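Engineer: could you look at this predicted model? Sequence included:
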Amino acid sequence: MSADPTRHAPADDSNEAARAVLVGVDLGPGSSFDPTLDELALLAESAGDEPVARVTAKRKSPDPALFVGSGKADEIKLLVQAHHAHGVIFDQALSPAQQRNLERHLGVPVADRTALILEIFAARAQSHEGKLQVELARLQYLSTRLVRRWSHLERQRGGVGHRGGPGEAQIELDRRMIGDRIKSVKERLERVKRQRSTQRRARERSGTFKVSLVGYTNAGKSTLFNSMVKARTYAADQLFATLDTTTRSLYLGEAGRSVSLSDTVGFIRDLPHKLVEAFRATLQEAADADLLLHVIDASSPVLLEQQQEVERVLEEIGAEHIPQILVYNKLDQIEVEQRPRVPDDEIERAAGVRVPRVFVSALTGEGLPRLRELIAAHAAPALNSEPDAFILPDGSSAPRH
């Protein structure tokens, strides 16, 4: 019988962080494995949990029953008891049977990476479209299991269109109800998609040059967006601080014209495919852009892996052929002696294509004037060929005379 998630909940304060044991398994070549579990810890903290212990294991293949095997499961159980943990979070995806078996064995709720990301998205989505997309992804996940995490999260207001909490602790939706709801949400998303398509066609008719920010989560996209357009998009040093696409007009004095700049959801390793599918409408902003600003955390020790993951997702959504500027952000976090010798250059990518690279600090503004020049250089041919109207600094258009 699965563990009761209320049994191990914080007793006094519903806002108290739930203590979690983190588990990662190295399944050999071809599998994603983070030996430090740092990213999983950041995800857990973003969901309001407190990582209290980390466990790693190495296996040739997952154990069909417990994923980690009975010996490692016993080790995890001892850690749960020693730290009075409220739950266990796995860095890999678990099957419904593995999750149930682990909960029985460990005596606490168990969540996997997919459930954790879905939970964060449910809490952070603000727009109508974002909430619909998260709800669809969560319902598709729930169609194979009933996910229930620790109770301090279940007492929160659900962010996916239901009155209950994220885990629907009081109402177990059966598969028929979930199927009906999935159909309804998909229909509503199709309507939103058509509206977005209409808006995009309107921008295309106005001759607007479209620039989209893309990058790994927490690379500083929203901070850069705010610095460039003087907006107030929420930005924080955490994973998935913002989920909804925001578009503003960016006036380029270097070109004497404006372009549209969009801030999109951050990418992450092993982003659940259900979320890639559900967020396709949002990611379409990137796929329809004329230029991508690929924001990279220059201070990250795994920046190459993060860059490759973003490139992989861009290919998945059909945006791999769009021109890019590589924006190496967080220059302020790099020691002076380790900083690049030149503020911008070009690097060679696949098939001999050279891509401009610029080093900036969205926080201090260093390098931003050069970034604006590079954007203007890319936009100039399209803007100069537009015959009917010009765009004012406030984003409105006026006829040419």
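Structural biologist: The structure has been received and is ready for your questions. Quantities reported herein were computed from a predicted structural model and do not represent experimental measurements.
Engineer: C-alpha from now on. contacts and neighbour counts both.
Structural biologist: Will do.
Engineer: and the helices in the stretch 301-401 of the chain?
Structural biologist: 303-316, 368-385 (DSSP state H, counting those that start in this stretch).
Engineer: the chain now?
Structural biologist: 38-46, 70-83, 96-106, 113-124, 128-142, 151-154, 175-205, 221-229, 273-278, 280-287, 303-316, 368-385 (DSSP state H).
Engineer: who touches the second one?
Structural biologist: Outside helix 70-83, the residues within contact range by CA atoms under 8 Å, 6 or more residues apart in numbering are 19, 21, 52-53, 55, 57, 66, 85-88, 102, 105-107.
Engineer: dump the residue contacts of residue 314.
Structural biologist: Applying CA under 8 Å, 6+ apart to residue 314 gives the contacts 287, 320.
Engineer: take a look at this one as well, against the first:
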Amino acid sequence: MTPVLSKRATRGAPERRSPEARLDEAVGLAAAIDLEVVFQATVPLSEIRPATYLGTGKVEEIEGVVRAEAVDLVFFDAALSPVQQRNLEKAWSTKVVDRTALILEIFGTRARTKEGTLQVELAHLNYQRSRLVRSWTHLERQRGGFGFLGGPGETQIEADRRLIGERIVRIEKELEQVKRTRGLHRKSRKKVPYPVVALVGYTNAGKSTLFNRLTRAEVMAQDLLFATLDPTLRAVALPHGTRIILSDTVGFISELPTQLVAAFRATLEEVLEADVILHVRDISHPDTEAQAADVADVLTDLGVDPQPGGRVVEVWNKIDRLSPEEREQVANQVQRLASLDGPVPVSALTGEGTDDLLALIEQRITSDRVTVEVTLPAEDGEGLGWLYRHGEVLERSTDEAGAVHVALRLPPDRAHLVARRFGARRVHPL
């Protein structure tokens, strides 16, 4: 597959990124789905043409490139209307996809869990329905993705509104069942006093590499956009024994298709309920500030206050890529912002700074917890097990009479449960 990448800059609202940075990201999107880029360009526009998006001269210029390079696909890093897409395909005699279609294709090839697959297919169908009648292959495809890019052995089926609508209804019912199951899992986790810490960040910021570093897991971590799509959970022991559940999530991106924002909201429920949210930033990226602003926008849309000092802690990743001068600048910035409990500079690749990060997480998790002391008869094994299930046991000892003394830390709302079960005289705040 050999695409032409066309990147645009238009007059109007100010861009967070330079045209060159947007083009680099567009090339990254193509690379994420193994497309060979034979031509790339930024196209400045004074106005958007309703029929072809680009002006006539630019359409003819790109037509020459398409013919000279025998291009199979043109990726347009913008949202094209059905009419614009159809007219450009006719003018260039090749397949044309816009930003939404390509991101959906990437998600379609990466989703692994049932929930992820259903969510992507729902987003794909909503996208197709917005195009009235298009070709789709989700029932008969022989490869990953959703057929936007075509492929050998695929059959294209003309889908009408009724067929798409019926499939959407079925998927939504299946998703509801999956969400109920996830809800039950979250409810069962709440019975165990493990706080949830969620990783969020711009795609390719290094979340999965950091997740692997902290959990010693082997989640897919590659230098690709959207390397992680499905949420992954692992238990982690912090320096002083506190256990947490760490959640890795899908990476955010600017101008995420609205269909995917809605479809992946369930995936981000772990973020909504997290006790601490780690906003992982690629501090070495030239557009790190713009990426951080995009992540803040998504968090705000989800109802999460993105400002540091609340639940959000900024993690400045990839410091191993910085020059000595840049590292010094970052150190000065960190010192100025230290009062906000962050940011924490780390290298997920080398492990530098991760001990400081774990210590900060533990400090945030335990800052509002109550420490109590409980004395149990030697024969009360059931009560001892109950304490281990409902609190974080810090110390345990047995006196000469056989009584068991347990010091444990737990959320304030659980302290009364301990008092009620073991008697107020046996519970003493330390």
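Structural biologist: In hand now; what should we look at? All values reported here derive from a predicted model rather than from experimental measurement.
Engineer: out of the helices of the first structure, which comes closest to residue 257 of the first structure?
Structural biologist: helix 368-385 (7.6 Å; CA to CA).
Engineer: okay, now the alignment partner in the second structure of residue 362 of the first structure: neighbour count?
Structural biologist: Matched to the second structure by TM-score structural alignment, residue 362 of the first structure sits across from residue 348. For residue 348 of the second structure, the count of nearby residues is 23 (other CA atoms under 10 Å).
Engineer: one more: the one 3 residues further on?
Structural biologist: Number of residues near residue 351 of the second structure (other CA under 10 Å) recorded here: 14.
Engineer: the alignment partner in the first structure of residue 53 of the second structure: what's its closest spatial neighbour, skipping adjacent residues?
Structural biologist: Counting by TM-score structural alignment, residue 53 of the second structure lines up with residue 67 in the first structure. Nearest residue to residue 67 of the first structure, sequence neighbours excluded (CA to CA, 6 or more residues apart in numbering): residue 98, at 6.3 Å.
Engineer: go on, residue 92 of the first structure?
Structural biologist: Per CA to CA, 6+ apart, closest to residue 92 of the first structure is residue 113, 5.7 Å.
Engineer: what's that neighbour aligned with over in the second structure?
Structural biologist: Alignment note (TM-score structural alignment): residue 113 of the first structure maps to residue 99 of the second structure.
Engineer: ditto for residue 261 of the first structure
Structural biologist: Mapped onto the second structure by TM-score structural alignment, residue 261 of the first structure lines up with residue 246.
Engineer: go ahead and confirm that match touches residue 198.
Structural biologist: Yes - under the criterion of CA atoms under 8 Å, residue 246 of the second structure makes contact with residue 198 at 5.8 Å.
Engineer: how many residues are close by residue 324 of the second structure?
Structural biologist: Residue 324 of the second structure has 11 neighbours, counted by other CA under 10 Å.
Engineer: centre-most residue in the second structure?
Structural biologist: residue 250 (2.3 Å; CA atoms, centre = their mean).
Engineer: what about the residue nearest to that residue when sequence neighbours are not counted, distance to residue 76 of the second structure?
Structural biologist: In space, residue 250 of the second structure comes closest to residue 229 once its chain neighbours are excluded; the distance is 4.6 Å by CA to CA, 6+ apart. Note on residue 229 of the second structure: its distance to residue 76 of the second structure, by CA to CA, to the nearest Å, is 23 Å.
Engineer: more neighbours: which of the two?
Structural biologist: residue 229 (25 against 22).
Engineer: who touches the residue nearest to residue 92 of the first structure in this structure?
Structural biologist: Residue 113 of the first structure neighbours (CA under 8 Å, 6+ apart): 40, 89-93.
Engineer: try it again at 7 Å.
Structural biologist: Residue 113 of the first structure sits next to 90-93 when contact means CA atoms under 7 Å, 6 or more residues apart in numbering.
Engineer: ok, residue 46 of the first structure next?
Structural biologist: So residue 46 of the first structure contacts 120, 238-239 (CA under 7 Å, 6+ apart).
Engineer: swap in residue 245 of the second structure?
Structural biologist: With CA under 7 Å, 6+ apart, residue 245 of the second structure has these contacts: 194-197, 233-236.
Engineer: of those, which is the nearest to residue 144 of the second structure?
Structural biologist: Of the contacts of residue 245 of the second structure, the one sitting nearest to residue 144 of the second structure (CA to CA) turns out to be residue 233, at 24.5 Å.
Engineer: what lines up with that closest one in the first structure?
Structural biologist: Aligning on TM-score structural alignment places residue 233 of the second structure opposite residue 247 in the first structure.
Engineer: cool, and residue 8 of the second structure?
Structural biologist: In the first structure, residue 8 of the second structure lands on residue 25 (TM-score structural alignment).
Engineer: gap between that match and residue 392 of the first structure?
Structural biologist: For residue 25 of the first structure, the distance to residue 392 of the first structure (CA to CA) stands at 54 Å.
Engineer: the more surrounded of these two?
Structural biologist: A count of neighbours by other CA under 10 Å puts residue 25 above the other of residue 25 of the first structure and residue 392, at 23 against 15.
Engineer: just checking, the more buried one touches residue 56?
Structural biologist: Yes - counting by CA atoms under 7 Å, residue 25 of the first structure touches residue 56, with 5.6 Å between them.
Engineer: among the contacts of residue 113 of the first structure, the buried ones, what's the PyMOL command?
Structural biologist: Selection of buried members from the contacts of residue 113 of the first structure for PyMOL, criterion 16 or more other CA atoms under 10 Å:
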select buried, resi 90+91+92+93
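Engineer: and the contacts of residue 113 of the first structure as CSV, adding distance to residue 303 of the first structure?
Structural biologist: Shown next, in CSV, are the contacts of residue 113 of the first structure (distance: CA to CA, whole Å):
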residue, distance to residue 303 of the first structure
90, 23
91, 19
92, 21
93, 24
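Engineer: quick one: stretch 71-81 of the first structure to the second structure mean distance?
Structural biologist: When the second structure is overlaid, stretch 71-81 of the first structure sits 1.0 Å from its aligned residues on average, using mean CA distance after the TM-score superposition for the first structure.
Engineer: follow-up on the earlier one: once you drop chain neighbours, what's closest to the match of residue 362 of the first structure?
Structural biologist: Residue 348 of the second structure sits nearest to residue 210 (CA to CA, 6+ apart), 4.6 Å away.
Engineer: perfect, that will be all.
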